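Prediction below, plus the sequence it came from.
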Amino acid sequence: MENGAVVLGVITTKNLDKNNTNNNTTMIRTVLACSLPHATRAVAATTVPRALAAAALAASPVPWTAAPARGYAKKTDKKGASGKKGGKNDAAADEDAEAVDLDVVFDVTKMKDQLDQHIAKMRAAWEHFFLGKASPTMLDKVVVAHKKAHVPLPQVAQISLKDAHTLLVIVPDENFTKAVETAIRSSGLNLNPMPDTKNSLKVPVPKPTAELRQSLAKQVHKVAEDTKTKVRTVRQHEISRIKAFKGAGVSSDDKHALQQKFEKVVHTAIEQIDALAKTKTKEVLGQ
């Protein structure tokens, strides 16, 4: 026999003695003991009287194990789930968690720093436009041929003021003095160095002519325009980044508002360049 149900099935009311309960109990106990320990309450109830079967099963030495109860998955509420059809509260929470702060991604302060650097370089370039007043920095960009190499003049000579309108250039190696003189004369600064001692030169700084002033004014304008071009290049790069950006919760209105911030900074920088160029132009023209 394969299981206790089959064995128990041979016991019917015809086999039982209604007047001798003890004998009936012994019979059922014997059958159950010979079977596998998997007889169930349902089978016993269908083959023998309910009360008798219960008593027999309770008295049986074979352990009786209840059949495991089947569990059913609880249906989730789609409206409150966090899936595709999540509730309004969950959707709002997800949207807030994924929202992008454009002011962090596109830092207008960093762009302003870039523009300020371009303006600073412009002003530094103008410092080399000299108008009759001597300054040691006038010769910073003069390049000298020295030992088969080209080096800045300050690396091979000491430059100082002899007076308000004259520079003094001291060359430690007197054999190199001639090369320094040639470099200053051909620098395009309209300077005419003259020997002072064996290893020094004096360099008079002439008063600017009207022609020189006009030339310097044009150079001021050119440097200013080049700087504005660099500023516009920075602007174009940032605006392109903003337009191409795709972030959660970022609308076209958000992008437009950010672009306006950047445009305002660029506009301010352009105005600053124009104002500085106007002041410098008046200076070189002697107005």
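Perfect, thanks for sending it.

contacts and neighbour counts: CA atoms only from here.
Fine.

Residue 274 versus the residue lying closest to residue 32 once chain neighbours are set aside, what's the distance?
Spatial nearest neighbour of residue 32, chain neighbours left out: residue 4 (6.4 Å); criterion: CA to CA, 6 or more residues apart in numbering. With distances taken as CA to CA, to the nearest Å, residue 4 is found 105 Å from residue 274.

Ok, residue 229 next?
13 Å.

where exactly do the strands run in this protein?
Counting by DSSP state E, one finds strands in the chain at the ranges 143-146, 149-152, 158-163, 166-170, 194-197, 200-204.

For the fifth one, enumerate the helices and strands it packs against.
By that I understand strand 194-197. For strand 194-197, the elements it packs on are strand 200-204, judged by 3 or more CA pairs under 8 Å, 6 or more residues apart in numbering; DSSP states H and E.

A further structure is provided below for comparison with the first:
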Amino acid sequence: MSDDLDIDLDDIQRRMDGAMASLKMEFASLRTGRASASMLDAIQADAYGQMTPINQLGTVNVPEPRMVTINVWDKGMINKVEKAIRESGLGINPVVDGPIIRLPIPELNEERRRELTRVAAQYAEHARVAIRNVRRDGMDQIKKAKAAGMSEDDQKMWSEEVQTLTDKAIASVDKALEAKQQEIMQV
């Protein structure tokens, strides 16, 4: 192997890992019938004239498997946080109890579970597309290196390396999707 070639497998691996990390964050935001503090990550409330994530307005806890509590630090923000949760589309009805907002997590019905598995599959497909785009960039690097004088043996070896990384990343996405779908469908 020549040291002067521009094929950076570490960069390709890092970018594929980034797609997987993004997928895991999207999966964490899916409601599965169990309480999770991460389900509130995308919700923002109007605080002091700007949109602020709820986890920056209070302490988010999961005291029970079907309950999330938010201890809002500024008492004047309680109604705004409650309104943001109601309007978020999570399908959760917040209950205000003094400075604490309780979020009882209802059971998911079969139809909603199937809908969530389809959403999870869409997230996984976006991750696969991102990984394939990284693969394409890697193959383009190899073509440029071939034009600059890389031997066909080296080109084949690098192509196989990039394909191996891609196959591992896609398998990882498929495994994560299967686990998430099982978690969603679990009653």
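On my side now, so go ahead. Worth saying up front: this structure is predicted, and the values here are computed from it rather than measured.

Among the strands of the first structure, single out whichever gets nearest to residue 246 of the first structure.
Smallest distance to residue 246 of the first structure across the strands of the first structure (CA to CA): 49.8 Å, for strand 149-152.

The second structure: matching residues for the closest one?
Using TM-score structural alignment, the residues of the second structure aligned to strand 149-152 of the first structure are 50-53.

in that stretch, what counts as buried?
Buried residues in stretch 50-53 of the second structure, defined by neighbour count with 16 or more other CA atoms under 10 Å: 52, 53.

And the contacts of that stretch?
The contact list for stretch 50-53 of the second structure (CA atoms under 8 Å, 6 or more residues apart in numbering) reads 41, 42, 43, 44, 45, 46.

again, only this time at 6 Å
Outside stretch 50-53 of the second structure, the residues that touch it by CA atoms under 6 Å, 6 or more residues apart in numbering are 43, 44, 45.

for the second one, what are its contacts?
This points to residue 44 of the second structure. Listed by CA under 6 Å, 6+ apart, the contact set of residue 44 of the second structure reads 51, 52, 53, 54.

ok, and the closest non-adjacent residue to it?
Excluding the flanking residues, the one nearest residue 44 of the second structure by CA to CA, 6+ apart is residue 53, at 4.2 Å.

and that neighbour, how far is that from residue 84 of the second structure?
Counting by CA to CA, the gap from residue 53 of the second structure to residue 84 of the second structure is 10 Å.

Over to residue 178 of the second structure?
31 Å.

And the aligned partner of residue 79 of the second structure in the first structure, how close does it get to residue 154 of the first structure?
By TM-score structural alignment, residue 79 of the second structure lines up with residue 178 in the first structure. As defined by CA to CA, residue 178 of the first structure lies at a distance of 15 Å from residue 154 of the first structure.

From one end of stretch 239-253 of the first structure to the other, what's the distance?
Taking CA to CA as the criterion, the two ends of stretch 239-253 of the first structure lie 14 Å apart.

residue in the first structure matching residue 121 of the second structure?
Match for residue 121 of the second structure (TM-score structural alignment): residue 221.

go on, residue 170 of the second structure?
Match for residue 170 of the second structure (TM-score structural alignment): residue 270.

Spatially nearest residue to its match (excluding sequence neighbours)?
Using CA to CA, 6+ apart, the nearest residue to residue 270 of the first structure is residue 228, at 6.3 Å.

ok, the closest residue to residue 53 of the first structure other than its chain neighbours - how many residues close by?
In space, and not counting its chain neighbours, residue 53 of the first structure is closest to residue 44: 5.8 Å by CA to CA, 6+ apart. Using other CA atoms under 10 Å, residue 44 of the first structure has 22 neighbouring residues.

Check the spacing between residue 56 of the first structure and residue 265 of the first structure real quick.
For residue 56 of the first structure relative to residue 265 of the first structure (CA to CA), the value is 95 Å.

Same check on residue 59 of the first structure?
According to CA to CA, residue 59 of the first structure stands 95 Å off from residue 265 of the first structure.

quick one, helices of the second structure?
Using DSSP state H, the helices of the second structure run over 9-29, 78-86, 110-147, 152-185.

which position in the second structure aligns with residue 210 of the first structure?
In the second structure, residue 210 of the first structure lands on residue 110 (TM-score structural alignment).

can you check residue 258 of the first structure too?
Under the alignment (TM-score structural alignment), residue 258 of the first structure pairs with residue 158 of the second structure.
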